[in-house]
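S.K.: Here you go, sequence then predicted model.
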Amino acid sequence: MDISDFDYDLPEERIAQIPMEPRDSSRLMVLDPSNHTIEHRRFFQLGDFLKRGDLLIFNDTRVIPARLIGAREHTGGKVEVFLLRQIEKDQWEALVKPGRKVRVGSVIQFSEELSCEIVAHTDFGGRIVRFIYDGIFEEILDRLGTMPLPPYIHEKLEDRERYQTIYSRVKGSAAAPTAGLHFTESLMEELRQKGIQFGFVTLHVGLGTFRPVQVDTIEDHVMHSEFYSVSAETAELIRTAKKEGRRVVAVGTTSIRTLESAASATGVVEAGTEWTDIFIYPGYEFKIVDAVITNFHLPKSTLIMLISAFAGREFTLDAYRTAVEEGYRFFSFGDAMLIQSRQ
């Protein structure tokens, strides 16, 4: 398939710059792929479209303050280091700007207590860096690092927690699983009272989120690997739900990728930790996911390809055009979409 098959026109003013308050006041577009219908609601009305026994799967990853600004030793030139994933104790994979001026052996100073050395290049144009520090690294990073908001967000984020889900727990992501940003404690309690179950997986969002598709034929695109984990408890919840014919509803594309990566050929989710480079685009046969909660994604991105695989490409693009016309807010701090079961 051609990359242009997943393009759409988006006016810049439709890109949300700040999060909605409260979280669940954002808009909710409800799609029914079977009947090709679209409804317009608010996220706090999500329970109207879920059934008793539905199992919602959330990604409980927590974003780290992954963006560090430092200076090159000797020259003093400004350098940005964007942490992607921890390889071992003091070594991280990172994006470095300007990369052409930062060679292996270069040292970048962030403060008197923190510096890093460039130790290697990566296959995807990044770097492996080794940190040198005096104290506890996590505490230093929390003080010096900033929240890695996407480049299309130009407003300053006053509250770091607004780029975290309320259930975030496991530190390690370079970006938030944004479909979960709409959930509030009160909404989750309302859903519990309705008989809806919750399960949690972990996928640390990495380079794949920031790496554009640079090929014309999407089948030639290579995804970057990301770490995921599925607990024995969550795996059992999913197996029981599937056995009893109840829906598994993935909250966000990261949850979709985790569930489909953890599924066996016969459609059984196994507990464990692993790396995944799964690339889902139209033609993919879903093994686990029955319904999806997601945000609106960038044109030509792997995420809109994934959603097109679930809801159908033409229907997805029709929904996006409708969202533009109806004034929906797009991307990380934007509005949400519920895609009902395809059956």
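M.R.: Yep, it's here. The shown structure was predicted, so the numbers you read here are calculated from the model rather than taken from an experiment. Numbering: from 1, shown residues only.
S.K.: contacts, neighbours, all on C-alpha from now
M.R.: Will do.
S.K.: and the gap between L28 and A319?
M.R.: 12 Å (Cα to Cα, to the nearest Å).
S.K.: Of the two, which one has the most company?
M.R.: Higher neighbour count among L28 and A319: L28, with 24 against 20, using other Cα atoms under 10 Å.
S.K.: May I ask which helix or strand encompasses the more buried one?
M.R.: strand 27-32 (DSSP states H and E).
S.K.: what does that strand contact?
M.R.: Applying Cα atoms under 8 Å, 6 or more residues apart in numbering, the contact partners of strand 27-32 are 37-43, 46, 319, 328, 335-342.
S.K.: same deal with stretch 139-157?
M.R.: Looking at what lies outside stretch 139-157 - Cα under 8 Å, 6+ apart - the contacts are 15-18, 63-69, 82, 110, 113-114, 160, 163, 174-175, 332.
S.K.: Give me the buried entries from these.
M.R.: Using 16 or more other Cα atoms under 10 Å as the burial test, those include 15-18, 63-69, 82, 110, 114, 163, 174-175, 332 as buried.
S.K.: Against that first model, consider the following:
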Amino acid sequence: MIATNSSFEFTLPRALEATEPPEQRGQGRDDVRLLVSQRSSGKIEHRRFSDLLALGFQRAVLHLARRLSDTEWIAELRHAEPDSLRTTPWLDARAGTEIALRGGGRAVLVRPAVDSEVARLWVLQVTLELSADEYLMRWGRPIVYGHITKSRPLSAYQTVFADVPGSAEMPSAARPFTADLVTRLLVKGVDLAPIVLHCGVSSLEAHEPPQPEPFEVPPDTAQRVNAAIRVGGRVIAVGTTCVRALESSAVGPGLVLPSSGLTNLVVDAAYTPRVTTGLLTGWHEPMASHLAMVEAFAGRRLLEVSYRAALDAGYLWHEFGDSHLILP
């Protein structure tokens, strides 16, 4: 979703794919594992996510959490498999095709959202009897990938920061945060500054460029980020989507202006972050585009060392898995 593909390759064992939330594994949300890697020293530590309290943060920027409008959406087209959570890509769709939606709605395929030979994402003209938010709350369900074996309620895919509707997927890097952990971080003096970026479909194919995504960096957030930078504090982005929003609002090294709109920013290994000094993220699949962004913060050597350490130690992958904190 964020960057061009890195050549970094590895094999992910099926046993390390988290198929259920930690709550179903007898853990709390914030009891997942946390690997902390530091670029300047090359040091790696194995922690628990709740150990964020012990890491001496001075500032952190959290991503809270697509449709174009109530009547025009971008959607991924897939066929549902009978009696299964699994779906298969619908790759032979044609403009003008009308789709009957549950609850009396309908959608008409307008045009492919991506200029490519195989159209997976389409712009739809949607007609509903309810508002878009009401319709999605009643009839929508979370995106389910192949490693998930059981349907989960929407609450399993919400973060403690969820506020503004609009994301197609959960900003999963923030999932381990709990209200109690956030309160303790605030008491300790960590400044949690909100950013809104509506996550699109993050599982892009190799031929697909990054999609524009709506974002907002409010004036108060911009002021707090700039203040942290002035006093030498760390600005830690929670999630790759947060990096995209924050860096899109940067007008130079160490300076953020309030902004909103659509971001087309690509952050890859060749990109030098202008305001973001660290990244809290999950563990990404082999050849995933997100790895190129991780490399922008970790560098190639630390990226490889960190992933090897996570594999050797049995860290869990995907949205219900463990976390990775990259510090400067």
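M.R.: On my side now, so go ahead. Values in this document were obtained by computation on a predicted structure and should not be read as measured data.
S.K.: Mean distance between the strand holding L28 of structure 1 and structure 2 after superposition?
M.R.: Compared with structure 2 after the fit, strand 27-32 of structure 1 shows a mean deviation of 0.9 Å (mean Cα distance after the TM-score superposition for structure 1).
S.K.: After that strand, which helix or strand is next?
M.R.: Sequence order places strand 37-42 as the next helix or strand after strand 27-32 of structure 1, per DSSP H and E.
S.K.: after superposition, how close is that following strand to structure 2?
M.R.: Mean deviation for strand 37-42 of structure 1: 1.0 Å (mean Cα distance after the TM-score superposition for structure 1).
S.K.: Matching L46 of structure 1 against structure 2, which residue comes up?
M.R.: Aligned by TM-score structural alignment, L46 of structure 1 pairs with L52 of structure 2.
S.K.: Ok, L144 of structure 1 next?
M.R.: Under the alignment (TM-score structural alignment), L144 of structure 1 pairs with W139 of structure 2.
S.K.: Hey, what's the angle from the strand holding L28 of structure 1 to strand 37-42? Just curious.
M.R.: 160 degrees (axes from the mean of the first three to the mean of the last three Cα atoms, to 10 degrees).
S.K.: Now do the strands in the stretch 101-250 of structure 2.
M.R.: Along the stretch 101-250 of structure 2, counting by DSSP state E, counting those that start in this stretch, strands occupy 106-112, 121-127, 191-197, 213-217, 236-238, 250-252.
S.K.: Number of residues surrounding the aligned partner of F210 of structure 1 in structure 2?
M.R.: Structural alignment (TM-score structural alignment) places F210 of structure 1 against S203 in structure 2. As a burial measure, S203 of structure 2 scores 12 neighbours (other Cα under 10 Å).
S.K.: Likewise for the one 5 residues further on?
M.R.: E208 of structure 2 is flanked by 17 other residues according to other Cα under 10 Å.
S.K.: List the contacts of L109 of structure 2.
M.R.: By Cα under 8 Å, 6+ apart, L109 of structure 2 lies in contact with 94-98, 122-125.
S.K.: run the last query once more with 10 Å
M.R.: 73-75, 77, 93-99, 122-126 (Cα atoms under 10 Å, 6 or more residues apart in numbering).
S.K.: what's the answer for L255 of structure 2, then?
M.R.: Listed by Cα under 10 Å, 6+ apart, the contact set of L255 of structure 2 reads 222-223, 225-227, 229-230, 247, 249, 274-275.
S.K.: give me that answer again for 7 Å
M.R.: Contacts for L255 of structure 2 (Cα atoms under 7 Å, 6 or more residues apart in numbering) come out as 226, 275.
S.K.: And it? What does it align with in structure 1?
M.R.: L255 of structure 2 maps onto V268 in structure 1, by TM-score structural alignment.
S.K.: How about T276 of structure 2?
M.R.: Residue pairing (TM-score structural alignment): T276 of structure 2 is matched to V289 of structure 1.
S.K.: With that, I have no additional questions.
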